[in-house]
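# Quick one: sequence plus predicted model below, questions after.
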Amino acid sequence: MPRLFLETERMANINSGLGQVCLHLGHELVRQRPPGWEITFLVPPDQVGVFGPSVSYITATRWRRVWHPWKFDVWHSLYQGTRYLPMRSSRFIYTILDLNYLSLPEISESRKARQKKRYQHRIDKARAVTTISNYVARDVSGQLTIPPATPLQAIYCGVNTPDQLPATPPSVKPNGPFLFFIGMIQPYKNIHTMLPLLEAFPTYRLVVAGPNDRAYGQEMREQAERMGVSDRLLMPGPIDEATKWWLYAHCEAFLFPSLMEGFGLPVVEAMRFGKPVFSSPLTSLPEVGGPDAFYFQSFEPETVVDTFRQGMDAYRQDPTLAERFRQYSQRFRWDAIAAEYWTLYQDVASR
């Protein structure tokens, strides 16, 4: 009877992007489990039982980071920074979400070199490597060495959105039409380049949701103050799920000017609601955003404003565009993603 091990200890931060990936992929893998397969999940202590009683659980502890001599037929780690590698014979599948760490200017070259060595060590142990976009697969092939016998496969992330908005009132409710961004508030997210939209369109607010305890968040507030638009910049910090879905459903447009993304989950989430997406043209974002999203060809204020104005005009004049966004987003469904992984698991187990 084949035994599958899934490392989902990143559900310790259940509302993070990776926490949600672990949660929804795990549920769908259980639902699609082929006859005869056993599944064991590595989970934080407060998530034991989250995938139901038909599977087994191991709790993630500090000690188990060091000593985890478990043996399974297939061992899948869902992100590149895993601390849980098989100590005994198991067929290891290694998922790489992105190599952004190797491009961050604030990280020293020596630290990048050490991290690159760790990534390579995990690749060398793997029977298969997966990435969450074709862009990341190309980046991995360019920066690391994939052994000739090791398959490298891009399997997208899925997107899970509610069929109807939660009844819980949102904790953030702008007083007027608003634009929306959600994600980590870090320099590579490039959000400050969107502030000229508040100058050019004085009826709009801009909601920037996500952890903002770093210096970049304060720099954005100071820039908005200098521009005279600080009263229309809302930075509520992390938000709950009900508020997130309400903001997607009620925003005028979604902005995602990030310079580095392995996938860009919020882009697809916004499209599920039929919203116009204004995105960076860099890394994985054109691959994920598809042909109908609007892309900033530069982040000069004039280009940002012109791109937004023209995109909103096109969106309002084309009554089919919202439905095209919704239909396009359906290619990122968890049932399809889980089916691809089960095909891979069975292939690796049989080799």
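That came in fine, so what should we check first?

# CA only for contacts and neighbour counts going forward, please
Will do.

# residues touching the most centrally placed residue in the chain, list them.
In the chain, the centroid-proximal residue (C-alpha atoms, centre = their mean) is residue 265; its distance is 4.3 Å. Contacts of residue 265 were listed using C-alpha atoms under 8 Å, 6 or more residues apart in numbering, and they are 17, 157, 159.

# Also residue 127?
Contact partners of residue 127, counting by C-alpha under 8 Å, 6+ apart, are 91-93, 150-151, 348.

# Let's have these in a markdown table, adding distance to residue 324 and neighbour count.
Below are those laid out as a markdown table (distance: C-alpha to C-alpha, whole Å; neighbours: other C-alpha atoms under 10 Å):
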| residue | distance to residue 324 | neighbour count |
| --- | --- | --- |
| 91 | 40 | 22 |
| 92 | 38 | 26 |
| 93 | 35 | 23 |
| 150 | 37 | 14 |
| 151 | 33 | 13 |
| 348 | 37 | 17 |
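
# And the strands in the stretch 1-150 of the chain?
Counting by DSSP state E, counting those that start in this stretch, the stretch 1-150 of the chain has strands at residues 3-7, 38-43, 56-59, 74-77, 91-96, 128-131.

# Presented hereafter is structure B, for comparison with structure A:
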Amino acid sequence: MVKPTILARRTKPIHIGLSAGTFDTPNHGLGEFTHQFGRIANDLAPRLLEESNIHVSVYLRSRLHGVFGDNLRYLPLRPHHKRFNWSMRRFDLWHTLNQHVLHLPPPRAGVRMATVFDLNYAYGPEGPHQAAEAAKIERLLARTDHAATPSHFVAQDVARRTAYTGPMSVIHIGAQSLLNTRQERPPLPENIPPFYFHLSRMAESKNISALLDLAAHAGSMQFVFGGPDGAEARAAMEQARRRNISNIVFLLDLSDAQKAWLYGHCVGFLFPSLCEGFGLPPLEAMHFGKPVFLSRLTSLPEVGGDAAFYFDSFAPEAMQATIQAGCRQHEQDPQRPSYIMRHASSFNWQQCVSSYFDLYKKILGLAT
């Protein structure tokens, strides 16, 4: 462990706690954020300690201690922390890394910060689930001194839909580039024609129904749908089977090497999601210079900018026309792939996590 410099030792130690909740896998958006945040925080920790006497701790399941590296202090997450946390550890700043972390900060936590990724529940059907999710967000924000969001859209949503009136910062998250990752062809038919790729957990909020309708309508187009194995993906597969949609290949639990192959070999990437706090897969596809097709809803126009094409209708014939016109435009402009790649590279994890630590210092009145 690096020791503080003499100058840093003259200053009071600053303790920052990161609450990762029940993080287990990076195979979804929130898991990817926690994975990248922990990895880069571990890289930054020696310099923070040496220069500013800042000590970084992370609350995490005991079996995952050490997963981000050896420069962080790991503290055990206990089930009872959802009800009470009697730890007497002092933290100058406590950061709940996402709104689904239900574990409470210890009583001696100073500034309490939380990142709110989305209010997607507000865009679903009204009922007990929506009310429960809204109440959970309100409880989190009631004990939060400073909120952060991954997009201006989510910041506006929080201001409009919750009782929170405190300070709020927008820090765009990153998107990993798999461009230089070793590629591995996933289990696809040998003679598969040129295909369009979609990657998500295939929930209704991802507009999977519109994509199934598109595939049923456009029998001449080939699709590959990828995502984590789960009830939602299995339901989409069952729908395709019952409807006899034969131009979709479903691939579950893809590795990074397999995703890299699919991004690199697809004709275009489709992501007509109905609600997103940010949207990582479109940027991952953009790192390969691929044409990306998005909905105009929630945060996606903020993420895609003018480097993406947009669906103005989810009618299958309209979606097919948008894809065909966008691909023609992409093919006719030799500069477009490099422009798309530059756009994607402006969202990077190092900048994201460094911005969070700069924000911590600003909140605590430390020089940056």
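Ah, there it is. Nothing here was measured: the structure is a model prediction, and the numbers come from that model.

# Next, the TM-score between them, please.
Superposed pair, TM-score by TM-score structural alignment, normalised by the length of the first structure: 0.90. Supporting alignment: 343 aligned residues with a C-alpha RMSD of 2.2 Å.

# any idea how far residue 157 of the second structure is from residue 123 of the second structure?
11 Å (C-alpha to C-alpha, to the nearest Å).

# Now do the same contact list for the aligned partner of residue 152 of the first structure in the second structure.
Counting by TM-score structural alignment, residue 152 of the first structure lines up with residue 168 in the second structure. Shown in contact with residue 168 of the second structure (C-alpha under 8 Å, 6+ apart): 146-149, 155.

# for residue 43 of the second structure, same thing?
residue 71.

# Give the equivalent position in the first structure for it.
The alignment partner of residue 43 of the second structure in the first structure, by TM-score structural alignment, is residue 31.

# how far away is that match from residue 9 of the first structure?
20 Å.

# What span of the first structure is stretch 300-309 of the second structure aligned with?
Under the criterion TM-score structural alignment, stretch 300-309 of the second structure matches residues 285-294.

# what distance separates the start and the end of the matching stretch?
Stretch 285-294 of the first structure has an end-to-end distance of 11 Å (criterion: C-alpha to C-alpha).

# list the buried ones in it?
285-286, 288-289, 292-294 (16 or more other C-alpha atoms under 10 Å).

# Which residues does that stretch contact?
Contacts for stretch 285-294 of the first structure (C-alpha under 8 Å, 6+ apart): 133-135, 261, 263-264, 267-268, 276-280, 307-308, 311, 321, 324-325, 328.

# that older thread, and the residue nearest to the centre of the first structure, what's its match in the second structure?
Aligned counterpart of residue 265 of the first structure in the second structure: residue 280 (TM-score structural alignment).

# returning to that earlier point: keep only the contacts of residue 168 of the second structure that stay in contact in the first structure.
Using both residues aligned by TM-score structural alignment, their matches' C-alpha atoms under 8 Å, the first structure keeps these contacts from the contacts of residue 168 of the second structure: 146-149, 155.

# Go through those residues and give me the one with the most neighbours.
residue 149 (25 neighbours; other C-alpha atoms under 10 Å).

# Aligned to that residue, what sits in the first structure?
So residue 149 of the second structure corresponds to residue 131, using TM-score structural alignment.

# Go through the kept ones among the contacts of residue 168 of the second structure and name the one nearest residue 260 of the second structure.
Lowest distance from residue 260 of the second structure to those (C-alpha to C-alpha) belongs to residue 149, with 27.9 Å.

# contacting residues for that closest one?
Shown in contact with residue 149 of the second structure (C-alpha under 8 Å, 6+ apart): 115-118, 155, 168-172.

# again, only using 10 Å
Going by C-alpha atoms under 10 Å, 6 or more residues apart in numbering, residue 149 of the second structure touches 98, 114-118, 155-158, 168-173, 277-278.

# okay, now the residue lying closest to residue 132 of the first structure once chain neighbours are set aside: neighbour count?
Spatial nearest neighbour of residue 132 of the first structure, chain neighbours left out: residue 156 (4.5 Å); criterion: C-alpha to C-alpha, 6 or more residues apart in numbering. If you count neighbours by other C-alpha under 10 Å, residue 156 of the first structure ends up with 24.

# where does residue 156 of the first structure sit relative to residue 25 of the first structure, distance-wise?
Going from residue 156 of the first structure to residue 25 of the first structure by C-alpha to C-alpha gives 11 Å.

# counterpart of residue 137 of the second structure in the first structure?
Under TM-score structural alignment, residue 137 of the second structure pairs with residue 119 in the first structure.

# Make sure its match is actually in contact with residue 97.
No - under the criterion of C-alpha atoms under 10 Å, residue 119 of the first structure makes no contact with residue 97, lying 11.7 Å away.
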